[in-house]
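Asker: how does the following fold in three dimensions:
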Amino acid sequence: MTETETKAYDVVVLGAGPVGENVADRTRAAGLTTAVVEGELVGGECSYWACMPSKALLRPVIARADARRVPGLSQSVQGPLDASAVLAHRDYYTSNWRDDGQVGWLDSIGADLYRGHGRLTGPRTVTVTGPDGGDRTLTARHAVAVCTGSRAALPGLPGLDEVRPWTSREATSSKNVPGRLIVVGGGVVATEMATVWQALGSKVTMLVRGKGLLARMEPFAGELVAEALTEAGADVRTGTSVKSVTRENGTLVAVTDTGDRVEADEILFATGRAPRTDDLGLETIGLEPGSWLDVDDSLRVTGHDWLYAVGDVNQRALLTHQGKYQARIAGAAIAARATGETLLAQPWGAHAATADHAAVPQVVFTDPEAAAVGLSLAEAEQAGHRVKAVDVDLSTVAGAGLYADGYKGRARMVVDVEDEILRGVTLVGPGVGELIHSATIAVAGRVPIGRLWHAVPSYPTISEVWLRLLESYRDA
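Answerer: Coordinates of the predicted model:
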């Protein structure tokens, strides 16, 4: 195809991260011709700068922490981690930042890849500026899906650009362990990266504007994670804002709102995300550049019957697994509309992303892990549900004691006392990330409390916490 040619497809997907890949997979499976446009690496943020590298970095950290709690093994793992081996493990899981394998997968499903920056230049029209500077025009008979994700949002501090701060990308891809690291923020990226770099040998100082860590979870989740980070040697300061950042003779200096000077080698700002929609040509179709895109439950953009926004860009749930879930919904909806099928509008149907509202799971891979699905107690009350919180100390569960000496953890289920279903579940403790799917099924499926009694947990596993929670609810 020459630079001046226009090529038509049934579907054009902007962004080849996990979300865009899944949209393409579903539309190709339905027999629709599909083009995928990507300006960076096929596989996106998750594969190279988020989920995969962060978990590869965290796995040795968590495995060592777990081993240190097991009699007969603890004395064998008291030394430092081999940082070079951990970083090499991370590099392996990012394929050394090469996307050959993911490109091969796109080829295998029959999607056409266009490398370059894609912009909307009108309804159903995308112009791709390639690495050579040439433009190609793609038109979509049925749908354009915006799957461009989000980027780190940096605060407007004077001189911040000059100090070259880390974002999540630098934090997951650094080739060296900084001697001292400041982490600004208290959310998922902040806590996970503080866990990694403290364990690899950095002296970590966390500067958290809010009252505690993991503010979107139950308060006890952040409290237990902060306690563990402090025990590991991190300096966790809450209620603290950064007013300025400079480099003085090579040393980074952050000044807080209380006038404290904190010195470090690097500083990570993990203070939120912004949509990658600022240079997508949204203005050509009457939308605001740089904005989050409002969608219905089939992920179609409000007011545009051909445009879909899937994953982070719609701000419904900034999580890879939820984005992939949305992609499956969007792909099914695009295919149904393209072939004239009736869109199934009922909740939990093939074309409705209802779980984005009620049953969004998340795991924070710190030590201890924190996992949650659905609503917290405060969120349930704010939503007008009549609820009751049921708490269990995980150390009372036989499987937890076998998992680790001195096991510390807590579980909470938020019960709707009128419908007798679960509105939310939160688990904090070593290994609890593997329990959250059972909670997700209970919340998403609106499984009645009476029926949960008959889902018998195996003994002795940590999952026996379900029995303890149900007993506590019954006996309260």
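
Asker: going by C-alpha atoms from here, please, whenever you check contacts or count neighbours.
Answerer: Noted.

Asker: can you count the residues close to the closest residue to residue 385 other than its chain neighbours?
Answerer: Distances taken as C-alpha to C-alpha, 6 or more residues apart in numbering place residue 416 nearest to residue 385, at 6.7 Å, with adjacent residues excluded. Look at residue 416: counted by other C-alpha atoms under 10 Å, it has 20 neighbours.

Asker: residue 416 reaches residue 387, doesn't it?
Answerer: Yes. Counting by C-alpha atoms under 8 Å, residue 416 does reach residue 387; the two are 4.4 Å apart.

Asker: around residue 347, how many other residues sit close by?
Answerer: Residue 347: 12 surrounding residues under other C-alpha under 10 Å.

Asker: would you confirm that it belongs to a helix?
Answerer: No. Under DSSP: H, G, I helix; E, B strand; the rest coil, residue 347 sits outside any helix and is assigned coil.

Asker: how about this one, so we can line them up?
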Amino acid sequence: MDEFDVVVVGAGPTGENLAERAHAGGLSVAVVESELVGGECSYWACMPSKALLRPAAALADARRLAGAREAVTGPLDAEAVLRRRDEFTSHWKDDGQVAWLDGAGLVLVRGHGRLDGPKRVAVRTPDGGRRVLTARHAVAVCTGTRAALPGLPGLDEVRPWTSREATSSERVPPRLAVVGGGVVACEMATAWRALGSEVVQLVRGSRLLPRMEPFAGESVAESLRASGIDLRFGTSVTGARRDGQVTLTLDDGGTVTCDEVLFATGRRPATDDLGLDTVGLAPGRSIEVDSTGLAAGVPGEWLYAAGDVNGRALLTHQGKYQGRIFGTVIADRAAGRPLDTAAWGRSVATADERAVPQVVFTDPEVAAVGPTLEEATREGRRVRAVDYEIGDVSGASLYADGYQGRARAVVDLDRETLLGVTFVGPGVAELLHSATIAVTAEVPISRLWHAVPSYPTISEIWLRLLETYRG
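Answerer: Here you go, the predicted model:
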């Protein structure tokens, strides 16, 4: 048996950040990982997907500028894009991440870890052995989520792509079907179309990106169609078969034939084989936690869950944020230091509830933080939406000929602060952090007037929104 102050199950970005913060607080930490250190984001999500998307965005930007568009003589070099993608995944080797763990003073334990009663983690090691780790103070579960596939007839035989295969494929499929209308579906449809695939995207609902402002999904849909993607709404897949090629059966009686099919139809918490039943929790579900990361329904202050596995905010940067806070909480509790649990205090993940930023790297990009107008209204807040066409800003017209984009600020009329902000347009991802700061800090609109945007940049959209609000 091995004893540590803290045992972290899962060495993705969330687990790494939590472990580092707990160790910085004076605790010994073991990190258990069954796959690659660095987790989903490093090898099958954030990094490879953005590496696939960035060349397409750069090419699209060039084609928006007179003088540059004339210099563009052909499509993307797909092989070069895939080689660059492979560099960003370190060719699916985790030596660099392991070296970081060692340098941070953390102990890596390879194998599949599962809870084995209070403060115990049993690890099935790669050689078939069993190692039991005991935590003096805390166990933190940071195992993330897995792709959720529907139970369709024939789907297993089809060997469908999930987000993992979509970001790691070694070849460009001639024909790709994408099932879904969320972030992964839209980004991967964008990437593989730019790399040369014929793409059909099948969306069960009536719009794309349903959790964002409606105009965001409308703009992305228009762009996807303009790129040549066959985008179909109100369409469900009822069955699938593979006979050299893949044939999907649709609910309207039609069929779609393709070489590969990506199902981007949601995620589920990776808790099926985690031993939750040994501590009184239900397997296969998210681990509910409070704002300090403590698991609900488990006696004693020892079990924590951070990142996607707790269902609070399924984004890598939010998981890292939770990891930093919850790791510090674990160290503070172990040392008997008082916690700061007031809203926005150092011991609580307040941003999960009030200021979650997200970027969708389609063309156009979508960047948003805080609630949408619909969400804020549903919460009973007295709000006003302030809209402005980003293309009317001088910096935007310089950025791209015929720039098209839109910004919306959701204003709390009682407090005169921003609740949420959404940008849609080329290059808007880099505008988001200013919006995140304004929302998180609850900066009064009267003070935002003194935050002078540089001219001529797209950031001048802030001034236009304020002018529109004041009328």
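
Asker: how near is the aligned residue in the second structure for the residue nearest to residue 385 of the first structure to residue 377 of the second structure?
Answerer: Matched by TM-score structural alignment, residue 416 of the first structure corresponds to residue 412 in the second structure. Separation of residue 412 of the second structure from residue 377 of the second structure (C-alpha to C-alpha, to the nearest Å): 10 Å.

Asker: shared neighbours of these two, anything?
Answerer: residue 383 (C-alpha atoms under 8 Å, 6 or more residues apart in numbering).

Asker: can you map out the strands along the stretch 1-150 of the second structure?
Answerer: Here the stretch 1-150 of the second structure has its strands, by DSSP state E, counting those that start in this stretch, at 2-9, 29-33, 107-110, 112-115, 120-124, 130-141, 145-147.

Asker: now for the third one, which elements pack on it?
Answerer: This points to strand 107-110 of the second structure. The helices and strands touching strand 107-110 of the second structure, judged by 3 or more C-alpha pairs under 8 Å, 6 or more residues apart in numbering; DSSP states H and E, are strand 29-33, helix 95-103.

Asker: can we see that at 6 Å?
Answerer: Counting contacts by 3 or more C-alpha pairs under 6 Å, 6 or more residues apart in numbering; DSSP states H and E, strand 107-110 of the second structure is packed against strand 29-33.

Asker: now the strand it packs on, how far from the centre of its chain.
Answerer: Distance, stretch centre to chain centre, for strand 29-33 of the second structure: 23 Å (C-alpha atoms, centre = their mean, to the nearest Å).

Asker: which residues are contacting it?
Answerer: For strand 29-33 of the second structure, contacts defined as C-alpha atoms under 6 Å, 6 or more residues apart in numbering pick out 4, 6-11, 106-111.

Asker: at 7 Å instead, please
Answerer: Contact partners of strand 29-33 of the second structure, identified using C-alpha atoms under 7 Å, 6 or more residues apart in numbering, comprise 4-11, 19, 23, 106-113.

Asker: residue 471 of the first structure sits in which helix or strand?
Answerer: Taking DSSP states H and E as the definition, one finds residue 471 of the first structure inside helix 465-475.

Asker: list the buried residues of that helix.
Answerer: Along helix 465-475 of the first structure, these residues count as buried under the neighbour rule (16 or more other C-alpha atoms under 10 Å): 465, 466, 467, 468, 469, 470, 473.

Asker: now the two most distant members of those residues.
Answerer: 465 and 473 (12.3 Å; C-alpha to C-alpha).

Asker: and for residue 420 of the first structure, the neighbour number?
Answerer: Neighbours of residue 420 of the first structure under the rule other C-alpha under 10 Å: 14.

Asker: surely the residue nearest to residue 385 of the first structure touches residue 389?
Answerer: No. Taking C-alpha atoms under 7 Å as the definition, residue 416 of the first structure is not a contact partner of residue 389, at 9.1 Å.

Asker: ok, the nearest residue to residue 459 of the first structure once chain neighbours are set aside to residue 460 of the first structure distance?
Answerer: For residue 459 of the first structure, ignoring the flanking residues on the chain, the nearest one in space by C-alpha to C-alpha, 6+ apart is residue 399 at 7.2 Å. Per C-alpha to C-alpha, residue 399 of the first structure is found 5 Å from residue 460 of the first structure.

Asker: looking at those two, which one has more neighbours?
Answerer: Shown here are residue 399 of the first structure and residue 460; by other C-alpha under 10 Å, residue 399 has more neighbours (19 against 14).

Asker: what residue in the second structure is paired with the more buried one?
Answerer: Aligned counterpart of residue 399 of the first structure in the second structure: residue 395 (TM-score structural alignment).

Asker: could you do residue 62 of the first structure as well?
Answerer: Residue 62 of the first structure maps onto residue 57 in the second structure, by TM-score structural alignment.

Asker: repeat that for residue 119 of the first structure.
Answerer: Here residue 119 of the first structure is matched to residue 114 in the second structure, going by TM-score structural alignment.

Asker: which ones are touching the match of residue 399 of the first structure?
Answerer: Going by C-alpha under 7 Å, 6+ apart, residue 395 of the second structure touches 456, 457, 458.
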